[in-house]
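Peer 1: Structure for this input, please:
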Amino acid sequence: MTVRRAENTLEILEYFARRLSPATAAEIAEELGWPRSSTFKLVGTMAAKGYLYEPRPRGGYYPSPRWLDLAERVTRSDPVPNELHAFVRTLVRETGETSLIAAMAGDQAIFLDVQESSQPVRYTTSIGSQVPIYASSAGRALMAQMSRDERQRLYRRLTFETFSPTTPDSAEAVEAELAAGKERGFHQSNAEYTPDLAGVSLPLPYRGQRLSAVVVGPVSRCLDRRSAIAAIIAKQIAMLDHLQE
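Peer 2: Reported below is the predicted structural model:
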């Protein structure tokens, strides 16, 4: 469930990230397809709070440096330190496929760091993207770090949507996938959420955080390489300095 006002605020920031120039409230409303009255109120509120300003009189609004100030302060306490950024870059280099770190965000797995493959055909995604926690190797490597009671509470609030014939569609099916992952030593996926993609993931319990290390690529390249990719991920995890701190 999303809160529409909060969602709209974030959409305005994303809008300016695409536009890269000032815009009036009327332009924002037109381009985003929003009612003019509510758009004017939201833009006025953001300006009053110091998050938007007018670079030139009547020349439209633009995000103020306050966003950057807040972002820099948050980044100084980044839960994804340089060691993990380097870890993801190494995975890309060693596997040749898009690599990332995921964490839990409600009933989704959210990508905290992404390094795309240089292959012409590759998995393309971005930091902040999310996938269903039950229908992805990234998510199940996170669920594997939960107790059974925690997972049961999670299942009670999940809606098991079927995205493809390989999507686990019930708590029992997810538990079976988790058991299989424990047996083989890694979690895997085959087009269960995104068509034509194969994923490999291992739990990454880093400094008390529940994270997962993930490598994803086209089925044509990755399906038969999943064991080899998992061995590369496991080797790199073992080399992290502060895994259990």
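
Peer 1: use CA for all of it now, contacts and neighbours both
Peer 2: Will do.

Peer 1: Which neighbouring elements make contact with the longest helix seen in the chain?
Peer 2: The residue-count maximum for a helix in the chain (DSSP state H) belongs to helix 4-19. Secondary-structure packing of helix 4-19 (3 or more Cα pairs under 8 Å, 6 or more residues apart in numbering; DSSP states H and E): strand 62-63.

Peer 1: Report the next helix or strand after the strand it packs on in sequence order.
Peer 2: helix 66-75 (DSSP states H and E).

Peer 1: Any idea how far the next helix or strand after that next one is from the middle of the chain?
Peer 2: Later in the chain than helix 66-75, the nearest helix or strand by DSSP H and E is helix 82-95. Remark: helix 82-95 is offset 17 Å from the chain centroid, using Cα atoms, centre = their mean, to the nearest Å.

Peer 1: what's the answer for stretch 198-216, then?
Peer 2: Taking Cα atoms, centre = their mean, one finds stretch 198-216 lying 12 Å from the centre of the chain it belongs to.

Peer 1: Could you pull out the buried residues of that stretch?
Peer 2: Residues of stretch 198-216 classed as buried by neighbour count (16 or more other Cα atoms under 10 Å): 198-206, 209-216.

Peer 1: and what of stretch 150-167?
Peer 2: Using 16+ other Cα under 10 Å as the burial criterion, the residues of stretch 150-167 that qualify are 151, 154-155, 158, 160, 167.

Peer 1: tell me the helices in this protein, going along the chain?
Peer 2: 4-19, 25-32, 36-48, 66-75, 82-95, 137-143, 148-157, 171-184, 219-222, 226-238.

Peer 1: How many neighbouring residues does Arg5 have?
Peer 2: Neighbour count for Arg5, taken as other Cα atoms under 10 Å: 11.

Peer 1: and what of Ala135?
Peer 2: Ala135 has 27 nearby residues by other Cα under 10 Å.

Peer 1: How about the one 5 residues further on?
Peer 2: Other residues near Arg140 number 28, with proximity taken as other Cα under 10 Å.

Peer 1: same check, this time on Gln244
Peer 2: 11.

Peer 1: contacting residues for it?
Peer 2: Gln244 makes contact with 205-208 under the criterion Cα atoms under 8 Å, 6 or more residues apart in numbering.

Peer 1: Same check on Glu97?
Peer 2: 91, 116-119, 122-123, 215-217.

Peer 1: make it 6 Å
Peer 2: Glu97 is in contact with 117, 217, counting by Cα atoms under 6 Å, 6 or more residues apart in numbering.

Peer 1: Equivalent analysis for the one 4 residues further on, please.
Peer 2: By Cα under 6 Å, 6+ apart, the residues touching Ile101 are 111-113, 212-213.

Peer 1: Alongside the first, I'd like the structure of this one:
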Amino acid sequence: MGDHGTASGTQAVDRAALLVSTVVLAPAPLAFAEIADECGLPRSTTSRLLTALERTELLERNEAGSYVAGPLFWRYATRHDPFEEVGRLARPVLERVGAETGETVNLGMPRGERVVHVAQVDSRFLLGTRDWTQVEVPPHASSLGKVLYAFDALPLPTGELPGLTDRTLVSLPALRRELAEVRRRGWATTVDELELGLTGIAAPVRNARGEVIAALGISGPTPRLVERLAPLGRLLTDQAEQLTALLRRRTPEEGVA
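Peer 2: Presented below is the predicted three-dimensional model:
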């Protein structure tokens, strides 16, 4: 009897592990029937095990009802590789902003004294499209960087700052005044500071502890954006808050580091 119980328990664990690995390794979310067919398990068994795996947060269902990896995976990933995971979670938000504005959308996170572009949605305009994930941008000339400076996610630089155009802020007092305005307003801008003719706007993204961990921003030609700074700043603030809420739901205890 004991041996039979042990064998049954081992079989249940093996089957549950098969379900988890099938879902996690799949290139797209899987429907219930797809999982049952792929694993070759009876549907009643598949249903029972999937319910247990959802309860223990190893799997979950998306809005369409298909199965994806659960919150436990995201908590582990955000603790060990926050850039990739936050970028993945942010993708729908970036796509919404891109659809509404038509501009290039980026998510930037701090690493040391740099801003790392962890996700991007390209502009629908030919003029303004660029892969910022491959470009090293000085934070003081970046709207993403200004957000991270303003909310203490990046250490402030010391000494004179390199001037990239005649609009770049090159003194710490000037940068500090700008960052105070960013904190008051809730979003940052750069107009012709990184490149003449290029404007950026960004807003802060927070973790479950309320700390700013990323910046959501758009960039594009100055003539297209400069007259729309305030409405675009409000749009980015709203979408950044939605991303913040998503991150809090994913990591309710620890937040994203």
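
Peer 1: what residue of the first structure takes the place of Gln120 of the second structure?
Peer 2: Matched to the first structure by TM-score structural alignment, Gln120 of the second structure sits across from Val114.

Peer 1: before we move on, what about Pro223 of the second structure?
Peer 2: Correspondence of Pro223 of the second structure to the first structure, assessed by TM-score structural alignment: Ser220.

Peer 1: What's the local residue count around its match?
Peer 2: Ser220 of the first structure has 11 neighbouring residues, counting by other Cα under 10 Å.

Peer 1: got it, and the one 5 residues further on?
Peer 2: One way to gauge burial is a neighbour count; for Arg225 of the first structure, by other Cα under 10 Å, it gives 14.

Peer 1: Flag every buried residue along the helix ranked longest in the second structure.
Peer 2: Longest among the helix segments of the second structure by residue count, using DSSP H, is helix 2-25. For helix 2-25 of the second structure, the buried set under the neighbour-count rule, 16+ other Cα under 10 Å, comprises 15-16, 19-20, 22-24.

Peer 1: who's in contact with stretch 113-122 of the first structure?
Peer 2: 96-101, 127, 217.

Peer 1: hmm, which two among those are most spread apart?
Peer 2: Comparing every pair within the contacts of stretch 113-122 of the first structure by Cα to Cα identifies Gly96 and Ile127 as the most remote, at 19.0 Å.

Peer 1: Pick out whichever of the two has more residues nearby.
Peer 2: For Gly96 of the first structure versus Ile127, the count of surrounding residues by other Cα under 10 Å is larger for Gly96: 19 against 14.

Peer 1: Alignment lookup: that one to the second structure.
Peer 2: Under the alignment (TM-score structural alignment), Gly96 of the first structure maps onto Gly102 of the second structure.

Peer 1: which residues touch that match?
Peer 2: 123-124.

Peer 1: Turn the helices of the first structure into TSV, including distance to Val131 of the first structure.
Peer 2: Converted to TSV, the helices of the first structure look like this (distance: least, Cα to Cα, whole Å):
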stretch	distance to Val131 of the first structure
helix 4-19	18
helix 25-32	25
helix 36-48	29
helix 66-75	24
helix 82-95	19
helix 137-143	8
helix 148-157	15
helix 171-184	15
helix 219-222	18
helix 226-238	20
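
Peer 1: which of these sits most buried?
Peer 2: Among the helices of the first structure, ranked by average contacts under mean count of other Cα atoms under 10 Å, first place goes to helix 137-143 (a mean of 29).

Peer 1: Please tell me which residues of the second structure that helix aligns onto.
Peer 2: Aligned by TM-score structural alignment, helix 137-143 of the first structure corresponds to residues 143-149 of the second structure.

Peer 1: Give me the mean deviation of that stretch from the first structure.
Peer 2: Compared with the first structure after the fit, stretch 143-149 of the second structure shows a mean deviation of 0.7 Å (mean Cα distance after the TM-score superposition for the first structure).

Peer 1: thinking again about what came up before, and the contacts of Ile101 of the first structure, which of them are in strands?
Peer 2: Counting by DSSP state E, those place 111-113, 212-213 in strands.

Peer 1: Closest to Ala29 of the first structure out of these?
Peer 2: The closest of these to Ala29 of the first structure turns out to be Phe111 (Cα to Cα; 29.9 Å).

Peer 1: if I look at the residue lying closest to that closest one once chain neighbours are set aside, how far off is Met143 of the first structure?
Peer 2: What sits nearest to Phe111 of the first structure in space, not counting adjacent residues and going by Cα to Cα, 6 or more residues apart in numbering, is Ala102, at 4.4 Å. According to Cα to Cα, to the nearest Å, Ala102 of the first structure stands 12 Å off from Met143 of the first structure.

Peer 1: Contact partners for the nearest residue to Pro205 of the first structure once chain neighbours are set aside?
Peer 2: Nearest residue to Pro205 of the first structure, sequence neighbours excluded (Cα to Cα, 6+ apart): Leu211, at 5.8 Å. Leu211 of the first structure sits next to 102-103, 204-205 when contact means Cα under 6 Å, 6+ apart.

Peer 1: Make TSV from those residues and add distance to Ile28 of the first structure to it.
Peer 2: Output for these, formatted as TSV (distance: Cα to Cα, whole Å):
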residue	distance to Ile28 of the first structure
Ala102	33
Ala103	33
Leu204	41
Pro205	42
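
Peer 1: Which of those are conserved in the second structure?
Peer 2: Retained in the second structure: 102-103, 204, out of the contacts of Leu211 of the first structure (criterion both residues aligned by TM-score structural alignment, their matches' Cα atoms under 6 Å).

Peer 1: circling back to that earlier point, now find how far off-centre the match of helix 137-143 of the first structure is within its chain.
Peer 2: Averaging C-alpha positions (Cα atoms, centre = their mean) puts stretch 143-149 of the second structure 15 Å from its chain's average.

Peer 1: repeat for stretch 143-161 of the first structure
Peer 2: 19 Å.

Peer 1: What lies in contact with that stretch?
Peer 2: Stretch 143-161 of the first structure has contacts (Cα under 6 Å, 6+ apart) with Asp169.
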